[in-house]
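In: Here is the input, now give the coordinates:
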Amino acid sequence: MQFLERGKRPSPRMRREMVRIVVNEIMRKCSCPSKRNSIEVAKKLVAKYPKSLQDIIEGDVIGPGYHSLVKQLQYRIENVKRSSTPKIRKRKHCTDDSDTDEIPPEQRAAIQDTYGCINWDVKFLPLGETPESQQEKKEKLKMMSQQTAANLEEVKHLMKLTFYTQRKQVNQGKNIKCLLEEWPFWFNELGMAVHFKELTGIGLKETFMRNLELKGKRLLNYFSTVGVNKNQKFLQAVTKCNVMREQVGGCSQDVTEMLLLLLSYFNEKEDAMFHYVEDTSLAEEVEMDKVNLTPTHVVCGGSCFSSKRFMLCVDRNVVHDNIPSLISALCMMFGSYYCFNIHYPSELASTLEFLQRYVFLDDLYTTLN
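Out: Okay, the predicted model is just below:
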């Protein structure tokens, strides 16, 4: 309390002790507090003692400023409740000819992570719309996709109006190949941006570019100063990126360097995110058995630093074969996880989670609250 009253930041040990005391008091009032309860407590604590408890890095408030405290409260609540939770849950009775691994597509989609989505399961058609009008708009979009100079504003408008049908098809378990045939504009930069905005309420590329400008240099500076002490392997990755940057040149390489160093920092494999092919390779020439099932960049050329063309693969289908920059490719790859209900793969979980919280959805918690 002396630290809080004086506006000083408590040590990690003191902060954990504070969380234990607060959770103990919460559990006296309610044996099963929800996350919303934790958020309210954290908001009030941070509002009263912002200098001591607010999430701040180099003077910038991160998100709403209380997310880390919410997480600590939640973890402590879960730990306290654990002893009262049954450790074994009996399976439901199944007949001999039933398959316990068989899950209907609609049920499988329903259990996907809806984290961050404000419009994941749309209940009603837009006003004035019918199933027939939705089908007409879908067919019109398919026709427009074959035109060389389609009206982009009209495409954007139609994609927004048909969002209801798009979500229904994804949540019913339609596969990527089928969605690509029925919604070709969904798999280009404009269409995915529209769907992502409707789904999360956040602009995909705009948010990424804004946060890259605000935080990109700081992250790279951390890697080149503090991060290099992590281990010898990471130091070698930093050195390699510096050499590649000097050979290629240009400040646009920040994104490439950031991605490669993040993968190295979290000890995650580069080939889980990138698949390299010759710079003249066509989509049908990509060896799909060597590409991951989850969204993957196909780099046309020997290096992310020098490549001028990227492809995007989802479920081993090339959904876009001519993406001109890594920034666009990265935004589409990240958007694919949300748009098509795809979990982060374990081999990329830390990198993708960091990108989600640091550059793509940093203001997500404010949106949700």
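In: Please make it C-alpha for all contacts and neighbour counts, starting now.
Out: OK.
In: On the C-terminal side of whichever strand in the chain runs longest, identify the next helix or strand.
Out: Taking DSSP state E as the criterion, the chain has its longest strand at strand 317-323. Counting by DSSP states H and E, the element after strand 317-323 in chain order, helix or strand, is helix 326-339.
In: follow-up on the earlier one: so which other helices or strands are in contact with the longest strand of the chain?
Out: If contacts are counted by 3 or more C-alpha pairs under 8 Å, 6 or more residues apart in numbering; DSSP states H and E, strand 317-323 sits against helix 176-182, strand 310-314.
In: go again using 7 Å as the cut-off
Out: In terms of contacts (3 or more C-alpha pairs under 7 Å, 6 or more residues apart in numbering; DSSP states H and E), strand 317-323 is packed against strand 310-314.
In: The strand it packs on packs against which elements?
Out: So strand 310-314, by 3+ C-alpha pairs under 7 Å, 6+ apart, packs with strand 296-300, strand 317-323, helix 326-339.
In: Let's verify Phe196: helix, strand, or coil?
Out: Under DSSP: H, G, I helix; E, B strand; the rest coil, Phe196 falls in the helix class.
In: quick one: contacts of the longest strand of the chain?
Out: Strand 317-323 is contacted by residues Lys177, Leu180, Phe187, Asn188, Ala283, Arg309, Phe310, Met311, Leu312, Cys313, Ala329 when judged by C-alpha atoms under 7 Å, 6 or more residues apart in numbering.
In: likewise stretch 221-230?
Out: Here stretch 221-230 makes contact (C-alpha under 7 Å, 6+ apart) with Phe234, Leu235, Val238.
In: can you tell me the helix or strand for the first one?
Out: If you go by DSSP H and E, Phe234 is part of helix 232-248.
In: Any idea how far that helix is from the middle of the chain?
Out: Counting by C-alpha atoms, centre = their mean, to the nearest Å, helix 232-248 is centred 26 Å from the centre of its parent chain.
In: for comparison, sequence B:
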Amino acid sequence: MEVECIDEIQRVLPELDHERLLAITEHLSSVVGVTKKEDLAFLEKADFQEYLTPIQCRKLLQAFKQRELKDKVDTEVSSVPSGNVIPTSSLDIQRENGQSCFTPLQTQSYNPGSTLLKTQNSWISQFQIPWEKMPASLSQTMLRGQRASPADRRAMVRTVVSTMQQHCSNPNRAACTEIAKTIVAKYPLTFADMNEEGEQIGIGYYSLINQLKTRVEHVNRNNTSDRIRRPRTTQSSNADATIKTSRCKLDSYGCVNWQPRCLPDGETADSLEERRKQMAATFQSVGPRAADSPDIDFSMDLTYIYQRHMINTCPPPSVCEIEEQWPFLFTKRGLCNHFKILTGIDISDRLGEALQTKGKKIVHFFRSHSHNKDTQHILQDLDRNTTMQRSCHGIAAMLLLMKCFGEKEESIFILVDTTSTKASIERERALPPSPRLLMLGTTYLEATKWMVSIEGKVAYILDEDLGFADALSVLMASFYAFNVEYQEPACATLEFIQRFFLRINPEDGSKCTARTGVSRKTGQLVKRKSATMNPRVLSFLRQLTEFEWKNME
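Out: The predicted structure follows:
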């Protein structure tokens, strides 16, 4: 493994001397626990930042993840399965004669959609990217492993599409996908979709697919014969009416520990059940403040497999049923700790830091662009009270994003009176089934208290000393902890929070599978296009990146 590791690092960072290479590989092997080449894809910046500069760390991480993607695609091409069967790792607790035992649930079949792109264009396999025709500045950028400037990237797209049209006058999206994949595979550091931390966003080449296809449609705008498309076939409207009776890939979307397989050492089903009962009794006698107890923390971590078993049961239990069994899961501490085991992310820290830094960048972006009156009103309200700015930049960033995506505030936030209580809100309002952040204040920007509702009930009441970042953490964690899909009217904003702030970037689609939605332009119910990544999110990320590029000193 050590030789393979050295080769991989040297390929990406040829400037490193041999002693440094040996030191890094020894550290990865003996301290981090890397035992094979495939383990490199799971490394994080902290694993080798003491040996490398931040830029070198980012280059390595991107290259390792790109290699993982290439290996995965190569494996799929060689196997081409006709259907996927995923063994669920959830455990079924059965009680017979008063005794408990864990047994694996029956293997479930599902078809998440093929990740292989099939095309009948024979020219693609022989297509050569015309690298020799690229601008000199772009060629230098590719050699240095730097990000392409927006102008150079557009020039590359024009050149590639022009060459593609020598083989096919109107390449379809499948062809654009194959070409984009090839480009990003060769120069991932220059063209791949990446965030500020150097982590790949989604599949890594989704924005390039869109740019190539948009360019194709642009040059063919007056060519009617080449733009003819076959009519689309539609599925029966009854397909959406089926009741979910099995778990699907979406339930574990973005999770690293959706359902553990093994019981903790020294524990049995009966001992976990006893711990659950003890915690329920403690909650009854002491209340939610007991969540800060180290004993409760330990017991919640130990019974995580038991919690996931109930949540992942099919058909799924109601939130009220889960709360009855696991009351500490309905405290901020209990939920965020659960989320950390589920995804490997400390959501409060990551989201709090991101809202402070990236939130200000988003506000600055909207200040520097001419947008509609709604965004201008938000910025004016933000400027009106200078003492309020420090605490509400995060809220302003969210509101600006929703205006940009054409989504209404109430699809995520619900403004209620500052004197409202859990009982009064549930009595006076018809809360929606999907999660909402209840903001107690006279305006969204002036809110200082927070609640979170799920399935039409107030599920979380946050302490008064907690801020917006804590409240948004609870909202986002609830989608993952309880296997809840993003509501379609807010799917773009929620996916943006997930990908840009939380940096959860699965390659396999979105956490919103709604097949219909309300058009942002006409207000009519329309069929939603299925996409690997929300195109509005990707478009805004590209605009934000170009804005930062232009404002670099």
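In: With structure 2 overlaid, how far apart is the longest strand of structure 1 on average?
Out: Once fitted to structure 2, strand 317-323 of structure 1 is off its aligned match by 2.1 Å on average (mean C-alpha distance after the TM-score superposition for structure 1).
In: Aligned counterpart of Glu182 of structure 1 in structure 2, please.
Out: Following TM-score structural alignment, the counterpart assigned to Glu182 of structure 1 within structure 2 is Gln325.
In: and the angle from the longest helix seen in structure 1 to helix 232-248?
Out: Looking across structure 1 with DSSP state H, the single longest helix is helix 204-225. Inter-element angle recorded for helix 204-225 of structure 1 and helix 232-248: 120 degrees (by axes from the mean of the first three to the mean of the last three C-alpha atoms, to 10 degrees).
In: matching residues in structure 2 for helix 204-225 of structure 1?
Out: Going by TM-score structural alignment, helix 204-225 of structure 1 sits over residues 347-368 in structure 2.
In: tell me which residues in the matching stretch are buried?
Out: Applying a neighbour-count criterion of 16 or more other C-alpha atoms under 10 Å, one finds 347-348, 351-352, 354-356, 358-363, 365-366 buried in stretch 347-368 of structure 2.
In: related to what we said a few turns ago, show me what counts as buried in the longest strand of structure 1.
Out: For strand 317-323 of structure 1, a neighbour-count test (16+ other C-alpha under 10 Å) marks Asn317, Val318, Val319, His320, Asp321, Asn322, Ile323 as buried.
In: got it, and stretch 349-359 of structure 1?
Out: Residues of stretch 349-359 of structure 1 classed as buried: Ser350, Thr351, Leu352, Leu355, Gln356, Tyr358, Val359 (neighbour count, 16+ other C-alpha under 10 Å).
In: related to what we said a few turns ago, which stretch of helix or strand covers the nearest residue to the match of Glu182 of structure 1 once chain neighbours are set aside?
Out: Once flanking residues are discounted, Gln325 of structure 2 sits nearest to Ala280: 7.0 Å by C-alpha to C-alpha, 6 or more residues apart in numbering. Element membership for Ala280 of structure 2, per DSSP H and E: helix 269-286.
In: give the contact list for the aligned residue in structure 1 for Met398 of structure 2.
Out: Superposed on structure 1 with TM-score structural alignment, Met398 of structure 2 falls opposite Leu259. Listed by C-alpha under 7 Å, 6+ apart, Leu259 of structure 1 has no contact partners.
In: Superposed on structure 2, what's the mean shift for the host helix or strand of Leu259 of structure 1?
Out: Assigned by DSSP H and E, Leu259 of structure 1 belongs to helix 254-265. If you overlay the two and look at helix 254-265 of structure 1, the average distance to its match in structure 2 is 1.5 Å (mean C-alpha distance after the TM-score superposition for structure 1).
In: those strands in structure 2, which residues are they?
Out: Under DSSP E, structure 2 gives strands at 84-86, 91-96, 99-104, 108-110, 413-416, 436-440, 449-454, 457-461, 516-518, 525-527.
In: what's the last one aligned against in structure 1?
Out: When structure 1 is aligned by TM-score structural alignment, strand 525-527 of structure 2 has no counterpart there.
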